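Colleague: I'll drop the sequence and a predicted model, then ask my questions.
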Amino acid sequence: MLAGARLVLPTGIVENGVLAVERDRIAAAGPAGPAAVPGALDLAGRTVVPGFVDIHVHGGGGASYASGVAEEALKAARTHLQHGTTTTMASTVTGEIDEVCRQAAVLSELVEDGVLAGIHFEGPFISRQRCGAHRPDLLRDPDPAVVRRLVEAARGTARMLTLAPELPGGLESVRLLADLGVIAAVGHTDADHATVLQAIDAGATVATHLFNAMPAIHHREPGPIVALLEDERVTVELVNDGVHLHPSVLELALTAAGTSRVALITDAMGAAGMGDGLYPLGPLQVRVEEGVARLVEGGSIAGSTLTLDVAFKRAVTVTGLSLDDAVQTLSGNPAALLGLSDEIGSLEAGKRADLVVLDSDTLDLVAVMRRGEWVVGADRLTPARVG
């Protein structure tokens, strides 16, 4: 039992609330009763929000999901769990098809074990003109047969695939992904406005890190950004790390799409949770300086070193979102996108006991619970006084 906390619930914020956990589930969440509960933990001065959900992350803790090594994938997932991400996808990067299939086979076992929520294939079906931190020589057109091969290599755990719909086979592959129950995401694209609208009509429902790795808005050629922002069927990913997007651009996207269609992501690579230095990103080398990740060759931004606890704090203290809207963009919306709203994404009775405890004044992370077990900060919480 957690008592005295500020709870951010779907119905609003409850001060001096109580949250009860039974095994791996939330049993109750709401206002405190008339008396203290024996055995409760005192969370006065703390705020409790649902566990964060990251749908786009490549690694952390010095480890990469694209390594194809289970121990590295576990290390990456645990690193982000330490920062409040209780549900995480594993994002790959462009590589030889055989190698990405091998990576998918390894990652699929961790999905089956409940460590990961699914696999996100980012590349190789992306534009050479907008490849970012992907090796141009390994890019290829989205042949539906090859797309199907990647999905099948994941053995039912593929949840999302990013592609450029303007490439030969792009729209056909979007339709295939929709038929297979895999989210088709538009990203690393040089498509025009009309082509992206066609992709959305074909079944694409996500904008991969909107604004990044796609043409800018032009007043006569609006391009992919406007198409993705204006369609209610699309969830837009945004990286709120202070590097990928200017604050005014972030505000523009939040205003245009509304907080109900935004998923704040990390797009983190192996340096997340680590210091500056050299790190691999698939077959490429990345140099991190002052927390900013860029390719050694060419200098392109190469993902981020962001963690979602920092993204949550920035959303409120820098971007100006309310606590409710921040929870929506970091937990509720991505959970809904993955079809997991019945299990995660909000503090409600019956849902998994995935939660993050924050200092109410600073919004710094204090503790993390996943599936009813404290994984971070249990020693920082003290029993409430009774009587």
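Modeller: Yep, that arrived.

Colleague: please count neighbours and contacts with C-alpha atoms only from this point.
Modeller: Noted.

Colleague: outside of the lengthiest strand in the chain itself, list whatever touches it.
Modeller: Using DSSP state E, we find that the single longest strand of the chain is strand 12-22. Applying Cα atoms under 8 Å, 6 or more residues apart in numbering, the contact partners of strand 12-22 are 1-8, 26-32, 44, 324, 353, 372.

Colleague: also this one, for the comparison:
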Amino acid sequence: MTARTINGRDAGRGDVLTVHYNGGYITAVERKHDPNASDLPVLAPGFVDAQVNGYLGMDVNGPDADSTVIEGITEELARIGVTAWVPTVITASEEAINHALRCVEKARNADARVRDAIPSVHVEGPFISDRDGARGVHDASEVRPIDPEEVRRWAAISRIGVVTVSPHWTDAPKGIQEICSMGIRVSIGHTHATAAEVLSAIDAGATLSTHLGNGIAAMIPRHPNAIWTQLADDRVNCGLIADGHHLPPETLEVMLRAKGPRGAFLVSDTTAIAGKQPGRYQTPVGGSVDLDEHGRLSYVGTELLAGAAASLPDGLRNVVRSTSAGLGQALKLVTENPARTLPGARQGLGTLQPGAPADMVLVSDSGAVLEVIRSSPTLENVGR
């Protein structure tokens, strides 16, 4: 493969970066100060989305899902700058979960591009709250207590990286410890657990929060509560949906400040409606939904959110636009920070350093993706 070079500006320091890459990996990175660097677009690693349920009509959890769905999502996400992603399988029967896992594994085994793009799978549930509000759209009839043996059976099918649980269950700390012992990270989410139960889960090994601030009852104790406990504990890295609908700007601002430069990351949590035109749609999970012109996805006839329809690049732009985070910090929320949370991630994923995957994006100062450089030769320079 021919060695290649790309130039761009460092979003944090403003220096000019010259990145050399060959064979799908970065071979060298040069940095120099240039007073005229502001004319260059920003160069950043390809984006990493740690929570994707679907995209452009393709649904990881759909009853008709197969390996082509996983391949299709991989290709389409790469076109908008998301060069690594985590298929997210939600609460369902064990048979349905296993089907989704087999689809992912078949796609990863059939195509090196898919295998490189998908480090592992996130199973969001079924060990969550069965209560309205905290449960979200997850099927209450399939919610069940934490079961490490079921997780072990999933792991025999595909690479499980993260499992979301609610720590309200009896013996939750013991179950969390067993799951962590398999090399799987446990995330707290869709929960009505008390602050004390959340702290016990963290002590047992839970290190992530699933879309913090969502998947929780609308009315909770002022303090203490599960949100404060997760924000306050530096052992927990928090995923945040920055689509402008799930978290108001001031809430997003406070959460980012509380977790610091390394403690938070953005997720899209997109459904199959993401990327489509505004309108009314029928979905396998949740039924009839409306997508408005602002990207808000809601249940027909209500103001209740029905999942997310904004992409990870949309979330990046929203952070730049509506919080005090500069572009450099915002880019870490979609590259280095999520990559650090993922078991199975390729060495250097989410960074620009020798040996890292040659997945890169050129972006504007507002965070808009201008060009995508993909490590796979068949997807290089796909643009938008």
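Modeller: Thanks, I have it. Computed from a prediction, not measured in an experiment: that's the story for all the values here.

Colleague: quick revisit: buried residues, the longest strand of structure 1. List them.
Modeller: 13-21 (16 or more other Cα atoms under 10 Å).

Colleague: now swap in stretch 252-266 of structure 1 and tell me
Modeller: 253-254, 257-259, 261-266.

Colleague: just the strands in the stretch 101-250 of structure 1 please.
Modeller: 118-122, 158-163, 183-186, 204-207, 235-239 (DSSP state E, counting those that start in this stretch).

Colleague: how close does the longest one sit to structure 2?
Modeller: With mean Cα distance after the TM-score superposition for structure 1, strand 158-163 of structure 1 departs from structure 2 by a mean of 0.7 Å once superposed.

Colleague: so where is that strand in structure 2?
Modeller: Mapping strand 158-163 of structure 1 onto structure 2 (TM-score structural alignment) gives residues 160-165.

Colleague: show residues contacting the matching stretch.
Modeller: For stretch 160-165 of structure 2, the external contacting residues (Cα under 8 Å, 6+ apart) are 119-128, 146, 154, 183-191, 210, 342-344.

Colleague: and the most centrally placed residue in structure 1, what does it touch?
Modeller: Nearest to the mean C-alpha position of structure 1, counting by Cα atoms, centre = their mean, stands D54 at 2.1 Å. With contacts defined as Cα under 8 Å, 6+ apart, D54 of structure 1 is in contact with 85, 87-89, 264-266, 308, 330, 334.

Colleague: related to what we said a few turns ago, take the buried residues of strand 12-22 of structure 1 and lay them out in TSV including distance to A272 of structure 1.
Modeller: Shown next, in TSV, are the buried residues of strand 12-22 of structure 1 (distance: Cα to Cα, whole Å):
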residue	distance to A272 of structure 1
I13	31
V14	33
E15	33
N16	34
G17	33
V18	33
L19	31
A20	32
V21	31
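
Colleague: nearest to V366 of structure 1 among these?
Modeller: L19 (16.3 Å; Cα to Cα).

Colleague: and the helices in the stretch 101-250 of structure 1, which stretches?
Modeller: 144-153, 170-180, 193-202, 223-230, 247-257 (DSSP state H, counting those that start in this stretch).

Colleague: with distance to L278 of structure 1 added, can I get those helices in JSON lines?
Modeller: As requested, the helices of the stretch 101-250 of structure 1 are exported to JSON lines (distance: least, Cα to Cα, whole Å):
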{"stretch": "helix 144-153", "distance to L278 of structure 1": "29"}
{"stretch": "helix 170-180", "distance to L278 of structure 1": "34"}
{"stretch": "helix 193-202", "distance to L278 of structure 1": "36"}
{"stretch": "helix 223-230", "distance to L278 of structure 1": "32"}
{"stretch": "helix 247-257", "distance to L278 of structure 1": "28"}
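
Colleague: closest to D98 of structure 1 out of these?
Modeller: Short answer: helix 144-153, nearest of those by Cα to Cα, at 8.9 Å.

Colleague: contacting residues around the closest one?
Modeller: 97, 100-102, 104-105, 158, 169, 172-173, 176.

Colleague: mind listing what's buried along that helix?
Modeller: Buried, per 16+ other Cα under 10 Å, within helix 144-153 of structure 1: 144, 147, 150-153.

Colleague: quick one: the longest strand of structure 1 to chain centroid distance?
Modeller: Remark: strand 12-22 of structure 1 is offset 25 Å from the chain centroid, using Cα atoms, centre = their mean, to the nearest Å.

Colleague: over to stretch 21-33 of structure 1?
Modeller: With Cα atoms, centre = their mean, you get 26 Å for stretch 21-33 of structure 1.

Colleague: what of stretch 288-304 of structure 1?
Modeller: What separates the centre of stretch 288-304 of structure 1 from the centre of its chain is 20 Å, taken as Cα atoms, centre = their mean.

Colleague: repeat for stretch 219-231 of structure 2
Modeller: On Cα atoms, centre = their mean, the centre of stretch 219-231 of structure 2 falls 23 Å from that of its chain.

Colleague: from S158 of structure 2, how far out is N53 of structure 2?
Modeller: Note on N53 of structure 2: its distance to S158 of structure 2, by Cα to Cα, to the nearest Å, is 16 Å.

Colleague: of the two, give the one with the bigger neighbour count.
Modeller: N53 (26 against 19; other Cα atoms under 10 Å).

Colleague: what's the distance between the alignment partner in structure 1 of that one and L138 of structure 1?
Modeller: Using TM-score structural alignment, the partner of N53 of structure 2 in structure 1 is H58. Here the criterion is Cα to Cα. By it, H58 of structure 1 lies 18 Å from L138 of structure 1.

Colleague: go on, P34 of structure 1?
Modeller: According to Cα to Cα, P34 of structure 1 and L138 of structure 1 sit 64 Å apart.
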